[in-house]
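**Student:** Return a 3D structure for these sequence lines:
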Amino acid sequence: MYQKECFVFQKDKSVLAKVRNYGEQDFQALIEVQKESFPPPFSSDLWWRKEQLISHIEHYPEGAFCVEVNNEIVGSMTALLINFDPLYPKHTWKEATGNGYINNHNPEGKTLYIVDIGIKPAFRQLDLGKLLMQSAYERVVHDKLDRVLGGGRMPGYDRHSDQLSPKQYIDKVLAGELRDPVITFLMRCGRMPVCLIADYLEDEESHNYGLLMEWKNPFQQTEKEDPDN
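**Tutor:** Down below sits the predicted model:
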């Protein structure tokens, strides 16, 4: 199981944070994180339910992370292992995550797929999202996996949709001309774009689009598939 402590900073003030795997005793706190992290117009149907959280720790407890500050759970991240074919990257969130239950977790999979990551708004200045993402990278390196992968919401797109196509919006975000709350965060975490996916997730602000993004394990050499073979 995974556990670490480190200092994070709010301006010049140090704050002790703890990242660990979550368990059944944490479920109510995790549901509260979901409610605060994803307020309307994000669909409340996508907030974690107890039966989904039970499934997470049954199928892949190593991919169930939470972060505590002053003994309060203020953020979480869930992942599973999948097989990923870079030649056919497009999929939906439901397909990749078993509709949030991760019952399609493949113990032999070489890709760590991020199901979700959320931080309570009052704690977002502490860079706890980066801390959780770093924990995913550490899991990938420790287990000699190929990559971290996941679809990023693009909630800033709604403000620009009357002027820009989804691709034009993402191009501007990647170029640093626009800032998106999620995509820019993932870029700061070292994630790289793979492809834009329509109908990735029911998400009004993103117009149901998601940007698939990855972080490749720099210590793990993988053979590139030859499409002609």
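
**Student:** make it CA atoms for all contacts and neighbour counts henceforth
**Tutor:** Fine.

**Student:** I would like the residues contacting the strand ranked longest in the chain, please.
**Tutor:** Scanning the chain for the strand with the most residues, using DSSP state E, yields strand 72-82. With contacts defined as CA atoms under 8 Å, 6 or more residues apart in numbering, strand 72-82 is touched by 26, 29-30, 33, 56, 60, 63-68, 96-97, 102, 104-120, 123, 128-129, 132.

**Student:** other SSEs contacting the helix or strand following that strand?
**Tutor:** Per DSSP states H and E, the first helix or strand lying C-terminal to strand 72-82 is helix 93-97. If you count contacts as 3 or more CA pairs under 8 Å, 6 or more residues apart in numbering; DSSP states H and E, helix 93-97 packs onto strand 111-119.

**Student:** okay, the angle between the top helix by length along the chain and strand 72-82?
**Tutor:** The longest helix of the chain (DSSP state H) is helix 128-142. In terms of direction (axes from the mean of the first three to the mean of the last three CA atoms, to 10 degrees), helix 128-142 departs from strand 72-82 by 40 degrees.

**Student:** Beyond helix 128-142, next helix or strand please.
**Tutor:** Going down the chain from helix 128-142, the next helix or strand is strand 147-152, by DSSP H and E.

**Student:** Can you give me the buried ones in that following strand?
**Tutor:** For strand 147-152, the neighbour count (16 or more other CA atoms under 10 Å) marks R147, V148, L149, G150, G151, G152 as buried.

**Student:** Could you dump those into a markdown table with distance to P166 added?
**Tutor:** Formatted as a markdown table, the buried residues of strand 147-152 follow (distance: CA to CA, whole Å):
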| residue | distance to P166 |
| --- | --- |
| R147 | 25 |
| V148 | 23 |
| L149 | 20 |
| G150 | 18 |
| G151 | 14 |
| G152 | 13 |
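
**Student:** Please give the structure of this sequence too, so both can be compared:
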Amino acid sequence: MYYKELYVANESKPFPATIRNYREEDFAELIRIQKECFPPPFPEELWWNTEQLQNHTSLFPEGALCIEVEGKLAGSMTALLVDFNMDEPRHTWEEITDNGYIRTHNQNGNSLYVVDICVSPAYRKLGLGKWLMLSMYDIVVHLKLERLLGGSRMPGYHHYEKDMTPELYVQSVVNGNIQDSVISFLLRCGRIPVQVIPNYLQDEESCHYGVLMEWRNPFK
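**Tutor:** The predicted structure follows:
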């Protein structure tokens, strides 16, 4: 099981933090944080429910991480193992994560696949999302997997849909010409775009596109 103590900081003050596996007693707070992180027009049915969280902690507890700041739950990240074929990368979030219930988890999979990451808005200047991502990289290395994968939202794309393809939008973010709140964050975490996927997720801001992004195990 995973347990890490560290300090996180804004511009002036460090705060003690802990990254650990989340447990049943955390479920109510995890659901509350989801609602804060993904307000409408994000679909309410995609917020976590208790059955999904129970599956995360029973089917693959290693991939169920949360972060506390000064003892208060501030965010979480969830993943499962999949046997991913990079020659056939197209899929949907619903298919690969079993709508977040992760019954598709494959204990013999070659890749750690991100189901979700969220940080409470009150804590977003402390770099918690990046610390959660780095902790998932620890798991990739520990389990000797090939990579971490996940489909990124591209929530800024709806502003540019009439002017450019989703592929050009992603490349513009990579080139630094456009800032996208999710893709730009993942680039800062070391993730690399692989392919744009249509109809990846019911997400009006992303025009229902996602971009598959990976981090490869440097020891493989």
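
**Student:** ok so, going back, for the buried residues of strand 147-152 of the first structure, work out which two are farthest apart.
**Tutor:** With CA to CA as the measure, no two of the buried residues of strand 147-152 of the first structure lie farther apart than R147 and G152, at 15.3 Å.

**Student:** Would you map the helices across the second structure?
**Tutor:** Using DSSP H, helices in the second structure cover 27-37, 50-59, 93-97, 128-142, 166-174, 183-188.

**Student:** just so I know, which of those helices lies nearest K13 of the second structure?
**Tutor:** Closest among the helices of the second structure, using CA to CA: helix 128-142, at 14.4 Å.

**Student:** For that closest one, give me the average deviation versus the first structure.
**Tutor:** Compared with the first structure after fitting, helix 128-142 of the second structure has a mean deviation of 0.4 Å; criterion: mean CA distance after the TM-score superposition for the first structure.

**Student:** Direction-wise, compare that helix with strand 147-152 and give the angle.
**Tutor:** Going by the same axes, to 10 degrees, helix 128-142 of the second structure makes 140 degrees with strand 147-152.

**Student:** before we move on, the earlier item: chain center to the longest helix of the first structure, what's the gap?
**Tutor:** 10 Å (CA atoms, centre = their mean, to the nearest Å).

**Student:** other SSEs contacting it?
**Tutor:** strand 13-21, strand 64-69, strand 72-82, strand 111-119, strand 147-152.

**Student:** right, and G100 of the first structure touches Y113 too?
**Tutor:** No. Using CA atoms under 8 Å, G100 of the first structure is not in contact with Y113, being 11.6 Å away.

**Student:** what about those two, which has more around it?
**Tutor:** Taking other CA atoms under 10 Å, G100 of the first structure and Y113 do not tie; Y113 has more neighbours (26 against 23).

**Student:** which residue packs closest to that one, ignoring adjacent ones?
**Tutor:** Sequence neighbours aside, L149 is the residue nearest to Y113 of the first structure in space, at 4.8 Å (criterion: CA to CA, 6 or more residues apart in numbering).

**Student:** picking up where we left off before, any chance of JSON lines for the helices and strands packed on helix 128-142 of the first structure, columns distance to M192 of the first structure?
**Tutor:** Below are those laid out as JSON lines (distance: least, CA to CA, whole Å):
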{"stretch": "strand 13-21", "distance to M192 of the first structure": "24"}
{"stretch": "strand 64-69", "distance to M192 of the first structure": "22"}
{"stretch": "strand 72-82", "distance to M192 of the first structure": "18"}
{"stretch": "strand 111-119", "distance to M192 of the first structure": "14"}
{"stretch": "strand 147-152", "distance to M192 of the first structure": "9"}
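
**Student:** so which of the ones you listed gets nearest S161 of the first structure?
**Tutor:** Closest to S161 of the first structure of those is strand 147-152 (CA to CA; 17.1 Å).

**Student:** how much does the closest one stray from the second structure?
**Tutor:** Mean for strand 147-152 of the first structure is 0.3 Å (mean CA distance after the TM-score superposition for the first structure).
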